[in-house]
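Student: Pasting the sequence and the predicted coordinates here, then a few questions.
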Amino acid sequence: MHDSPLQLRNPLTTRETQVLTLLAEGEGNKGIAGGLGIHPRTVRFHIEHIYQKLGVQNRVQALREAQANHLISN
């Protein structure tokens, strides 16, 4: 069994990991923004970067990829 490239290193910043963790907990952009003390537009900015870094197109794919590669807890 080979490790995927994402398992070998975490491409996400600490803030992106926080955003993704809150997404996994079911929070929307406003909830994430409130929880992290940032603007909802900043949340969208982080989510777009997460999509690019993980090579995905939506939240469900991002969460699956992050969990499969142990970037966030299940």
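Tutor: Received the coordinates, thanks. Source: prediction; values computed, not measured. Numbers count the residues shown, from 1 in each chain.

Student: Going by C-alpha atoms from here, please, whenever you check contacts or count neighbours.
Tutor: OK.

Student: element containing the residue nearest the centre of the chain, please.
Tutor: The residue lying closest to the centre of the chain (C-alpha atoms, centre = their mean) is residue 20, at 3.0 Å. Residue 20 belongs to helix 14-24 when assigned by DSSP states H and E.

Student: next up, a second structure to put side by side with the first:
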Amino acid sequence: MIMPRLLSPHELATLLILLHSPAQVANTNPNLEALRAERLIEAVSMTAPSPSSEYRLTEQGNAVLRRLGVA
């Protein structure tokens, strides 16, 4: 997988929180949309993201964390 851009520290932190404690990520977190655009996370409770959506890592998101040695 080729990552099209570098992730910000806040985006990486959001990935880590989603890995370990997804319920602690607020749906208003501004990093969610950027991570969705990179296909590193996906909404799981609805077909389209909404204020009640929950998010989880995709295989690409897990691969990024594995390459960093944290997953």
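Tutor: Structure received. In this text, all values refer to a predicted model and were calculated from it rather than measured experimentally.

Student: thinking again about what came up before, which residues in the second structure does the helix holding residue 20 of the first structure align to?
Tutor: The alignment of helix 14-24 of the first structure onto the second structure (TM-score structural alignment) spans residues 9-19.

Student: Show me which residues of that stretch are buried.
Tutor: 11, 12, 14, 15, 16, 18, 19 (16 or more other C-alpha atoms under 10 Å).

Student: Stretch 61-71 of the second structure now?
Tutor: For stretch 61-71 of the second structure, by 16+ other C-alpha under 10 Å, it's 61, 62, 63, 64, 65.

Student: So which of those are in helices?
Tutor: 61, 62, 63, 64, 65 (DSSP state H).

Student: mind checking how far the aligned partner of the third one in the first structure is from residue 12 of the first structure?
Tutor: Alignment note: residue 63 of the second structure maps to residue 68 in the first structure; criterion TM-score structural alignment. Here residue 68 of the first structure is placed at a distance of 14 Å from residue 12 of the first structure (C-alpha to C-alpha, to the nearest Å).

Student: how deep is residue 50 of the first structure tucked in, by neighbour count?
Tutor: 25 (other C-alpha atoms under 10 Å).

Student: Does it touch residue 14 like I think?
Tutor: No. Residue 50 of the first structure lies out of contact with residue 14 (C-alpha atoms under 8 Å); the separation is 11.4 Å.
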